[in-house]
Every structure is written in C-alpha cells, then in structure tokens.
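Chemist: got a structure for you, letters missing:
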C-alpha cells in the first residue's frame, strides 16, 4: 500500500471515530428523555398523554428541520452541516438553565425542540456520511457499527440520569402531604435538578465542535461532490420519492422511531405499574436491561449480517418484536420486563438497516433521500401520543403496547418488500448473464 493510501486510511478511521462520538452523544441525550418524562410529569402534575409532549417536542423538530438540513449539506457540505448541528445542540442544552429558573413546562419543551433541531442536522449528515465512507457493499454493517455506540449511550444515559435527576426527589405521596409553600419549594428543587447535567452536555458538545472545526474530513466515496451539486428544492424531493426503496424506508422509519420512543420513553412508567418497582430501579432496568440489550443487539446484528442479508435479518427481528409486544400487553412482573428488554434487543438493527436499505444505490438522490428518511423520525412525536391515548383510555399502561405492535407490523412489511425486490433484481441479473453467455 502506498503511503498516501495509508494516510487516507488513517484519515478515514479517525473521521469514523469522531463521527461515532456524535452517534453516542445524540443517543445519550435522547435516552435522557425517559428520565425527563416521569420527572416532569411529577413536577408539573401531567397525565401520560401530556408527558408524551416531551417526545413530541423532540421529534417534531425532525419533521421541521430534515429537509433544510439536506439542503444545508448540499450547499455547505457535510462538515459545516455537522458544525451547525453541534451549535444548535449546545445552545438548546444551555436553555435548560432558564427553563429550570422559570419552572415553565413550555420552556422545557422549547429547549428540547432546539436540541432536536441540532440533532436533526447531525443525523441527516452523519448517517449518509458513514454509509459513503468506504465500500458500498459494507455500508449497512458500517452504519450498524456506528449506531452501536448510540446503543451504548442508551445503556448509560438512564443509569446516570436516574441518579442525577430522579434520585433524592420527593415522591408523589410526599408532595401531596406537604403544605402549598413546601410543595412549591420541592417542585422548584425538582426543576433545578436538570440544570447541571445539561450544562455538562453543552460543554462536551462545544469541545467536540472545536475538534470538528479543525478536523479535515475525507471525501465520502466516489461521486459525493457530484451528488452535492444536484438540483435542490422540490425537484430533488420529488425525484427522490420516485424511488420505491426511499418511499418504503420513509414509512418504515416513521413507524420504527415511533416504536422505539414508545418502548424507551414509557419504560419507567410501565415498569413501575407492571412490576411494582421504584422509579430508580426501573431506570436501572432501562439502562442495564433495555440499553444493554439494545447495544448487544447492534453488535450481534452487525456480525450476523455476515451470514444473512440485512433485509432477511430485519424481517426476523420485526416478527420477534411483534410477538414480544403481545407478551408485554398481557403479562406482569418480571415476565413483562423481560418481554420489553427482548423488544429492545430486536429493535437494535432497525433504524440503521432501514436507513441504509432506503438510500442504497440512490446516487444523486442520496442526500435528499437521507433528509426524507430523517424527516420520518417525526413518528416519534405521533406514535407516543397513540400509546398515551390508549393507556389513558383503557386505564392500563400495558395496553399501550398495541402501538409498538402496529409499528413492527409495518417494519415487517418493509423488510419483506425489500427481500422481494432483491430477489427480482437477482433474477434479472442472472437472466441477463445467461443471455449474454448464449449470445
């Protein structure tokens, strides 16, 4: 190997490592949301449906910002887009300080919305960049590997967040027994407990942004520059939507993110009701159980893709998740927790696999296809409301798992459609090869 090739390989590896830190950081802040939901629900006396607005504020930002993020990548490039995303991320985290000072639920939702705007830009840039940073045939494995560190964050965030935000607070029974003035002071202390962790997050993000500012990112695969010069705007959107894989991936990603948010965000409320444990114990199950299962599932899925096509593995995982959703609806105690932890394992490969299958061979439509698939993350704003509505209407949180069950059915349909298309393409290719030999 020539020295220049060695340097290029080292540059790609360092770029991959740095972008993987972004996957970890947005995974960490997303997985603080399940801690914020019970915390803010208690601090503001919210219903399950009202507390789901935490997820709505976050995931509506993906709908609003995804297309502007794609256009930003085309105009300014991957690196500048990532720097913009990091800036919004840090600014939104710092807004938790005035939100805690004012003790207004709407202010918290606004801060979460701005954080999510930054995450939208980061995800729209980082996901396709990872798939393009190396051989095309290994794009799905590469994205699953990077997303595995997102899963690692899903393990650590609830454990850390529970001890920083939930531990030491007053229970709902204790709050009800207090006088009005004492209750107000206790709720003010509850609101203030979120300031320190989000200030730390903002400082870390600013440090990462500084590294990215001086980092020279390698070119992301052949033809990346030509793709960036493609026509922006409505024409690019319509052209991307003409691709069946992109259309299916947008729909599947909408339902997948909805399922993931339902499972993770309501886990603490679910575990307290179904297994009769405390919130801190539930957070430990969320971290060491769901989070660990999620990250192990990502690494295991990356390895299994050596032997099974991504679409086939996705179909098997979707069917398993459907079965476990039914168990989560009807079981209790540790069995119910085991079912949800199992869902977390089988959900692990879904986001990166849907994403990479959707933009596979998209050519000039890669960036806009990426934006549309990221835009579909708005499912995380919609499906939790369905989960909350079902739970409130039936007065049984477990029945809310009908929402994830629906989501996994759609993902199974997507995987089956991709398998059929792959078989049809293989048949056409083999037929063409035979005809070429005969001629």
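Modeler: Sure, I can see it. All values derive from a computational prediction rather than experimental measurement.

Chemist: Please count neighbours and contacts with C-alpha atoms only from this point.
Modeler: Fine.

Chemist: tell me the contacts of residue 312?
Modeler: Listed by CA atoms under 8 Å, 6 or more residues apart in numbering, the contact partners of residue 312 are 415, 416, 419.

Chemist: dropping in the other structure now:
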C-alpha cells in the first residue's frame, strides 16, 4: 500500500512536468506568427525557425540518456528544468536587440531542457506501475501535457499576437523617437511572459531537487547499447512513428493562424457575434486586451480547440486503451486524421477550420501509444529506447521545413496532403503490431 501511495505521489509530481512542457512548446508556436511579421519570413523560413526547436531533440536525446544514467532521473529532471529556465531568459536579449540568431538560440536551449525532461519522464511514468497499464498511464500524463498545450494558444493570443506588427517599410517611416518606442513595446510583449516562465521553472527545479522519487529503474549504463536497441525492428519502426507524428502535429499547429487567415476565417468570425464572443471571451479570460484586436489574435484564439481536442482525446484514450488493444485504437485514429485533412482541403470557411482543428482530437493518443507499444517487452533496454524515441521528435524539425516550402510553392493544399503520408505511416505501424 505504501509503495502504491509513493507511486501515486510521484505520478502526480511528474504529471506537472508534462503540463509544463506542453504549455511552453505550444506557446513557442504562438510566437511564430509574430516573428514571421517582425522578420518578414517566408513559410519555408518559419520551418527552419521551428527546426531550431526540434533539432535540439536530435542533439540532446542521446546525451540526455547518458546524463541520466550518470546522475539519475531526479537530477536529470532538475538539469532539464534549469536548462529550460535559461532558454526562457534568452528571449530577453533576443527581443531587445531584434536578433533572429538569438531567437534561434533561445528556441534551441529551451527545447534542450524539454528533451532532458522527456527522456527522463516518459519511461519513468511508463514503468510506474503494472506494464499492462503503461499505455493508459502515459495517455493520462500526456492529457495534462495537452491541457498545457490547450491553454498556451490563448495566452499567446492575449499577450503575443494581440497587437499589430509594423512592416519594415512602416517602421522606416517612423521618427527616431517613435521607432525607439515601437521597438521597446515589441520587446516588452515577449520579455515579460518569458521572464515569468523563467522564474516559475527555476522554482520548480529547486522544488524537485528536494523531492524523493522512488528508485524503480535500473542503471541504464549497464543495460545494453543504442545499437542493440536499433537492431530491433519494433524500435526503429516506433521511432519513425514518433518522427512522423511530431512532424505532422507541429506542422499543423504552427500554421493554423496563417491557414485561417488564408481561408478568410477572420472575416467570418468578425461577422458572427457568437464566434467573435468566443474569441474575445477566451482572450479576456486570460487577462488580454481585445481593444483593436488584430486578425491573427482573433483567429489565434481558436487554435486552442486544436490542443483542447488533444487533451480531451487523451483522457478518453486513457480509458479506451484499457479496454481495447492500443494498436487498434491508434490505427483508427490515424485513418480518421487523414480523412479530416482531406475534408479541410476540399472545403472552405468554417468547415475547413473545424475539420483541421478536429485533427487534434485524433492526434491525442498517438505519442503515448506509439511510445508504449515500442517499449512493450523491451526489458532493461527501455531507458536506451526512450532516448531514441525522444531523439525521433526531431521529426518536427525535418517535416516542418518540407511542409513550409510546399506551402510556399503550391499552397496549403499541397502541404496538408504531404501530412497525410505521415498519418498513413502511423496507421501502418499500428496495423503491423502483432497484437492488433
């Protein structure tokens, strides 16, 4: 009984970390439309901007696995939190000086901290109880990850997207005094939120340094190599599934604001008192101003429903994967995601908007289910495999530039059709599992 209580307490504490990195990851997405206007970036360049965030998963995952094997899971979590805090602080000089390279460094550092947390927390939650319930546990933790992701777009719409960004021509027409005032206002819009996040994350690091977590994982240094893990078909197929899932989910989440503007959804919302009240109500709920609300802030509020779907789906998925084979649920969700994308690109207006937002609901179980299906039956190689699976999150940095350049070249239809291939592989991975 005392062991179960210890597991429950540890599960709750670790779930706060899932919430944290879900919130921060999507908040960074909310910053993308602002940076696109500030630096006048193409969609292809936006893909490379996001790559700085996701390439960190590739760079940090294996070192994070090695680090955790040396210092332990708790200290690894603390180091991850401190790295995230440092990444948040870097947004201060980046926004003050309006230097694109420093924004890239801030994205990279922040993602490095999140990577360390992921490598530690995902396998820890998976083994924090009976193996047959691992998928259900990880779906539940990931539901709180999605809760953070759901709140983040509203915070972003309220504080990062609500005001109009001037073009380089408009800035050139300002007086020196007005230009300095504008730059100060621009910097403040980014600095204040990220300084608060840096402080909160630092306090979490201090808190975790004093918490005792149960020792339930063996020393991963003695449990095989990454090469041994990759020789197993289940492992590299699962890693490829994570690669495509993250790429597709983030590609959609990163362009929703611009996709909705391309569909002229902002005009539909403005002309609908009901829809406009939803957008303004959500922004005001988080303390944002709706006076002279910019179009991207108006449609940005609806991005919340993409991540809300992921949260609701994970709570539902936690139950479904208890009573049905997780691989079967994963295959069905992958096929539905493809169908919704096709509906969106073959329709207009609100139908196109709500169908692409609904993809979030069916993204919900993909990460935790692919993760646990890949870890299933892998024994002491689990910590190594976790590092490889987290490394595959680099898919966000590879898929995004391809997607972005397709959008620049042929429009959103071509880009979104490309993402159906990603979901097709996920459905195939689920089908290929023997326990389907």
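Modeler: The structure has been received and is ready for your questions. This is a predicted model, so every value here is computed, not measured.

Chemist: ok, the contacts of residue 312 of structure 1 in structure 2, which still hold?
Modeler: Using both residues aligned by TM-score structural alignment, their matches' CA atoms under 8 Å, structure 2 keeps these contacts from the contacts of residue 312 of structure 1: 415, 416.

Chemist: just the contacts of residue 312 of structure 1 now: which is nearest residue 45 of structure 1?
Modeler: residue 415 (41.1 Å; CA to CA).

Chemist: Which secondary structure element is home to that closest one?
Modeler: helix 402-438 (DSSP states H and E).

Chemist: List the buried residues of that helix.
Modeler: 402-412, 414-419 (16 or more other CA atoms under 10 Å).

Chemist: post-alignment, the biggest helix by length in structure 1 versus structure 2, mean distance?
Modeler: Ordering each helix of structure 1 by length in residues (DSSP state H) puts helix 53-94 first. Here the mean offset of helix 53-94 of structure 1 against structure 2 after fitting is 0.8 Å, by mean CA distance after the TM-score superposition for structure 1.

Chemist: out of the contacts of residue 312 of structure 1, which one sits closest to residue 163 of structure 1?
Modeler: Using CA to CA, those come closest to residue 163 of structure 1 at residue 415, 39.0 Å.

Chemist: Now do the same contact list for the residue in structure 2 that the closest one lines up against.
Modeler: Counting by TM-score structural alignment, residue 415 of structure 1 corresponds to residue 430 in structure 2. Residues near residue 430 of structure 2 by CA under 8 Å, 6+ apart: 327, 328, 330, 331, 436.

Chemist: The third one touches residue 365, doesn't it?
Modeler: Right, the one you point to is residue 330 of structure 2. Yes. The criterion here is CA atoms under 8 Å, and residue 330 of structure 2 meets it with residue 365 at 7.0 Å.

Chemist: More neighbours: which of those two?
Modeler: More crowded of residue 330 of structure 2 and residue 365, by other CA atoms under 10 Å: residue 365, with 33 against 27.

Chemist: Which residue, neighbours along the chain excluded, lies closest to the more buried one?
Modeler: residue 314 (5.5 Å; CA to CA, 6 or more residues apart in numbering).

Chemist: repeat for residue 47 of structure 1
Modeler: Using CA to CA, 6+ apart, the nearest residue to residue 47 of structure 1 is residue 41, at 7.0 Å.

Chemist: The aligned residue in structure 2 for the one you found: which element?
Modeler: Counting by TM-score structural alignment, residue 41 of structure 1 lines up with residue 36 in structure 2. Element membership of residue 36 of structure 2 [criterion: DSSP H and E] is helix 2-38.

Chemist: Report all helices and strands that that helix contacts.
Modeler: Other helices and strands packing on helix 2-38 of structure 2, by 3 or more CA pairs under 8 Å, 6 or more residues apart in numbering; DSSP states H and E, are helix 100-126, helix 134-159, helix 233-262.

Chemist: Nearest to residue 47 of structure 2, out of these?
Modeler: That would be helix 233-262 among the helices and strands packed on helix 2-38 of structure 2, by CA to CA, at 8.4 Å.

Chemist: Check the alignment and tell me where residue 252 of structure 1 lands in structure 2.
Modeler: Per TM-score structural alignment, residue 252 of structure 1 is aligned with residue 241.

Chemist: quick one, what contacts the spatially closest residue to that match that is not a sequence neighbour?
Modeler: Taking CA to CA, 6+ apart, and ignoring the residues beside it in sequence, residue 241 of structure 2 has residue 426 as its nearest neighbour in space, at 5.5 Å. Residues in contact with residue 426 of structure 2 (CA under 8 Å, 6+ apart) are 241, 244, 245, 330, 331, 334.

Chemist: do you know how far the second one is from residue 55 of structure 2?
Modeler: Same thing as residue 244 of structure 2. 14 Å (CA to CA, to the nearest Å).

Chemist: Ok, the fifth one next?
Modeler: Summarising the geometry, the distance separating residue 331 of structure 2 from residue 55 of structure 2, computed by CA to CA, is 28 Å.

Chemist: ok, now residue 408 of structure 2?
Modeler: Counting by CA to CA, the gap from residue 408 of structure 2 to residue 55 of structure 2 is 22 Å.

Chemist: Between these two, tell me which one has more neighbours.
Modeler: residue 55 (23 against 16).

Chemist: Now check structure 1 for the residue matching the residue nearest to residue 365 of structure 2.
Modeler: In structure 1, residue 314 of structure 2 lands on residue 298 (TM-score structural alignment).

Chemist: What strand or helix carries its match?
Modeler: Going by DSSP H and E, residue 298 of structure 1 is in helix 292-304.

Chemist: Check which residues of the helix holding residue 36 of structure 2 are buried.
Modeler: 7, 10-11, 14-36, 38.

Chemist: what's the answer for stretch 53-63 of structure 2, then?
Modeler: By neighbour count on 16+ other CA under 10 Å, the buried set for stretch 53-63 of structure 2 is 53, 54, 55, 56, 57, 58, 60, 61, 62.

Chemist: which helices and strands sit right next to the strand or helix carrying residue 304 of structure 2?
Modeler: Using DSSP H and E, residue 304 of structure 2 falls within helix 304-323. With contacts taken as 3+ CA pairs under 8 Å, 6+ apart, helix 304-323 of structure 2 sits against helix 134-159, helix 326-345, helix 349-363.
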